[in-house]
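In: got a structure for you, letters missing:
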């Protein structure tokens, strides 16, 4: 048993159109019932703090800083220190530590200065959305649905680079899915374009569709058929809406058959479509801008298909569900890749062709400038700074060896000295990584039970549900970004309690849901399927790893006596991690207008254990004003 969403149906226009005339076909006249509805919505998110997104160029905490470098681990800020290096190389000594070395390529004393502006923003989001939903009942067996969605971002966000909100690398036209057209500031797509066939116990849906198997708030356990589109507002819409706007649509066929009053079977075949992450220089970007991400979808994974099925039963108060899905991981996994950029190290003319065979390119404006910056960002995205350097060197020999890079073993000190050497000699380096989509099988089961308590008691109609999935030999992003991914069996577990409860005769029933989730292997949000061995570190220590990721969520809403107002809330607590708070209020004065105001607040100490710390900067007040037609 699951809860029903409360959605507006105001303004539906219903008519009757003669099917033969509409389609221009010589067939007997068919009476088609046609309906259309939709909404226009203004969405905005106002920043509540002066912190900026550290993944973007303008929010880098090292902007404007002169970070001392120690090439080869040596302090070259003094004449004595510099002459010690020059003497060891058999070079003439100097009396002025501020003179250039190797011509004008590397200046003294060595510093990694990010001469970059730090911007200040008032808005994380300022956008307009339009959706039009059309439905046609052709006859007793056939029907069709079409949803047209348009989204325009007014670009109130200030970064140092060209802001591209929606264009992707997935397709030549920039769209994220086959039925999407996207440019930098807007996207138009058809999230639903289906034809349905119903005949007694048989239901078949064909076309572009979103398959939703889960009802969890924040968490996804059984909800495995589709990836998520994070481009519009990450996952920061009201949590109670359960990813309703986020699942990536895909072309496919889905069918179900009601065997009897208790048992139902369902299956699907659907084109693989990956999750869509925010682009660099956009408010909710999660990949540091010093990386270039190469999406290996177009030409690599754009002709793949997912298949899956489930069996459901309702045996009195007991509900059962079993799933099996063969898919490609929509979130992807990351690893180093060749940059392909032919740009010389300033001190090594002609080195560009060799450097193009490594994961690095010279980027003196926006690249990483110091080992301090390297390790700070490695910690923030749960990577291993030292072993990440080793993997980048070992996996791209002999090119890396040709520019004198070497494996430092387990020595953080040697790694820091080597990094500072190359940052000094280059003036800054940009890393290149690729996102690939490995194949995996997911098996799962769930049990839910509706309790029969005394009328008016808390146990009356309380629903308890347990969900478990198992993914054998799952592929994870290695914290080193090495070519050898981590392979490990993954278990995901969720326990959920939900009910409608009336606290007082003066108020309608409140909806309440309490959830617990556990995962091994990756964190609860599965961002780029990062492995937990990259957790538990600081900017000055390497990761020790954690065994699991777990969290508790409590959410719900309470309507007012008139139903005009609704107070909503969602709270997420990571075990050994951070907090996320989302209080909200909805006002619906009539069947046309609705206003929704809510806050997103993150409190996450940076101890290397929290998944939500990735967006600790984003405290914001969000507002949505909707007109329905």
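Out: Okay, I see it. Computed from a prediction, not measured in an experiment: that's the story for all the values here.
In: from here on, contacts and neighbour counts on C-alpha atoms
Out: Noted.
In: which residues sit in contact with the residue lying closest to residue 520 once chain neighbours are set aside?
Out: Among residues not flanking residue 520 along the chain, residue 548 sits closest, at 4.4 Å (C-alpha to C-alpha, 6 or more residues apart in numbering). By C-alpha atoms under 8 Å, 6 or more residues apart in numbering, the residues touching residue 548 are 518, 519, 520, 521, 522, 523, 532.
In: So which of those belong to strands?
Out: With strands taken from DSSP state E, the overlap with those comprises 518, 519.
In: Take this one as well and set it beside the first:
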């Protein structure tokens, strides 16, 4: 019996136990009396909330269309002779340098256009929203105690986003390069207005089966479980969030659940400790108080992936010039896979010990190049009947059609040569088997490509070579391996010019199992001086080790990048009374070291590249045809990633006000600071006012710190809630 079968049997046993428990009724056999008593053991509560985030700087999210790198910058482009095409055009290889991408195609005005200067805003409208975030929320909870040992708990929430951000609409570019096409999978997030909440697999299935989502609304159930508690035993079955972590911002033992980043990314109230972000999943969880000092906690859970923001939404983290990643949650049968784990905690005097072992599917997944599945050539017809394309693109299509067809005996098997043979009936069909699609609002230039790659921790040149190596159809349309950044730039600009605009990239997300092990220890310091700051100071250390963790490769290889990773987290916390006039303040000091990934799980090997963001202000990197600024990542693998956190809260004497703060510092030069003031005016009303200060360029190379990815998000936030 394999592990998945054993897990399913455990879940079935849990269902049977819960069903048996529901046979309890009143002793006198009066069912109506039992129901009346049950109503008296049922409680309800609810919350209405408004969240608003005001942009306070001129920066916008550079992953979205209206503010993409080089949106308002002239970038020169020059086409070059593809090495695989040169001998076809010339009949014989005449120039040694034609074996690489260094022979420019002369521009012939009025005949073939092979060089120009491009600006994205000539094709893609800009945007200037004053709000980063606006959300209305209603949530409720019902708790039914059938007996003292058995209860039902259901939590539901409904969220509405009015969508007032001046977001990009794909229909605005429908008559440029034939518009943004669908195909190859469900393209729900790319071919119309911004989708704030829908989250679908490539087959159109909902990633979270218990949520109901549209473009602007979300209704879901964070919790819907049955709980049985008797003596030392506690068993929960149903939709639930499993929290195994206590650190603010960090996850080391907190491994069961993925995170949902759709609403406010990581910029909500930090001290909530992911409580609004964990993705709920169907699970059977059991906890045993083995002794007075030892607790054992285990779970078996249906795998649910982390949920990423959609393109052109306020906190999108993937460049919108690419299609939203095609999610293989269903097509890879990941919806039937199980994660499971066990944790032990023990306390002995001032000492505490913990350990975990788990087998899970990594919820972030691995991103790689994907076939587009979109059959679209370099020339064609727009929806309004006009033609798109240029003579360079037409020449490439003609050259492709002139090659021997896929049925030719001269191209069979090992006789195939991309210079003289073609694999498909048309260039459009060939492109459908590559990661690139002709379409507007994609990538327009080499510098934009390098900038976008660097911003998401990829190696631009390596991604080009990976695509060429892994997709025969790309070699079939005259792409070839490149030796350096200059050749990669020349290849890219040639393809962009031939498309008469831009190309859109296609990636996919796959999921891999990993084994996670952890050890932890804590100690409560006691001093002779009861007033000492260090008296009752708690130190907690957690270490996680994962062998063969599969990460996204910096070249987007389908195999990903396997590496062993260790994570060490040190947390110091204390309740401390600064003065008798104020209640005690909670203080938390944290440090985390990660050997292979940053705090969101991205590969450290991709750090240090050129991101091309923030108005492309680097005067050296972006001068004319200077390629020195197209910097490949150097990576942080040798030094790892290191983060410091200082957080806490201090209530006012009247308890109506609470001052909170949370600071996340990336030692490579990034800072997220969140001061917050909580006001409780009474009548079940609460008001939170907080500011997110985000600075990813304090010092050093900005692309060496994780904060740079959200440096646009300086914002003032207000949250108003009513509890009923």
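Out: Yes, it's here. Nothing here was measured: the structure is a model prediction, and the numbers come from that model.
In: Where do the strands of the stretch 151-300 of structure 2 begin and end?
Out: For the stretch 151-300 of structure 2, the strands defined by DSSP state E, counting those that start in this stretch occupy 212-213, 217-230, 233-240, 281-289, 294-302.
In: Revised request: answer the last question for the stretch 551-700 of structure 2.
Out: 561-576, 585-594, 641-651, 657-666, 670-682, 685-695.
In: got the buried residues for the first one?
Out: Taking 16 or more other C-alpha atoms under 10 Å as the basis for neighbour counts, the residues of strand 561-576 of structure 2 that come out buried are 561, 565-576.
In: any idea which residue sits dead centre in structure 2?
Out: Centrality entry for structure 2: nearest residue to the mean C-alpha point is residue 308, 4.3 Å, by C-alpha atoms, centre = their mean.
In: Would you mind finding the match for that one in structure 1?
Out: The alignment partner of residue 308 of structure 2 in structure 1, by TM-score structural alignment, is residue 277.
In: how about the nearest residue to that match, chain neighbours excluded?
Out: Nearest non-adjacent residue to residue 277 of structure 1 (C-alpha to C-alpha, 6+ apart): residue 230, at 5.1 Å.
In: Next up, the contacts around that neighbour.
Out: Contacts of residue 230 of structure 1 by C-alpha under 8 Å, 6+ apart are 246, 275, 276, 277, 278.
In: Report the two of these separated the most.
Out: 246 and 278 (12.6 Å; C-alpha to C-alpha).
In: wouldn't residue 561 of structure 2 be in contact with residue 596 here?
Out: No: applying C-alpha atoms under 8 Å as the test, residue 561 of structure 2 and residue 596 come out as separate, 10.5 Å apart.
In: mind putting the strands of the stretch 551-700 of structure 2 in a markdown table, distance to residue 119 of structure 2 included?
Out: Shown next, in a markdown table, are the strands of the stretch 551-700 of structure 2 (distance: least, C-alpha to C-alpha, whole Å):
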| stretch | distance to residue 119 of structure 2 |
| --- | --- |
| strand 561-576 | 35 |
| strand 585-594 | 40 |
| strand 641-651 | 36 |
| strand 657-666 | 34 |
| strand 670-682 | 30 |
| strand 685-695 | 28 |
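In: separation between the residue mapped onto residue 316 of structure 1 from structure 2 and residue 526 of structure 2?
Out: Structural correspondence for residue 316 of structure 1 with respect to structure 2 (TM-score structural alignment): residue 349. Look at residue 349 of structure 2 and residue 526 of structure 2: by C-alpha to C-alpha, to the nearest Å, they are 11 Å apart.
In: More neighbours: which of these two?
Out: Comparing residue 349 of structure 2 with residue 526 by other C-alpha atoms under 10 Å, the one with more neighbours is residue 526, at 14 against 9.
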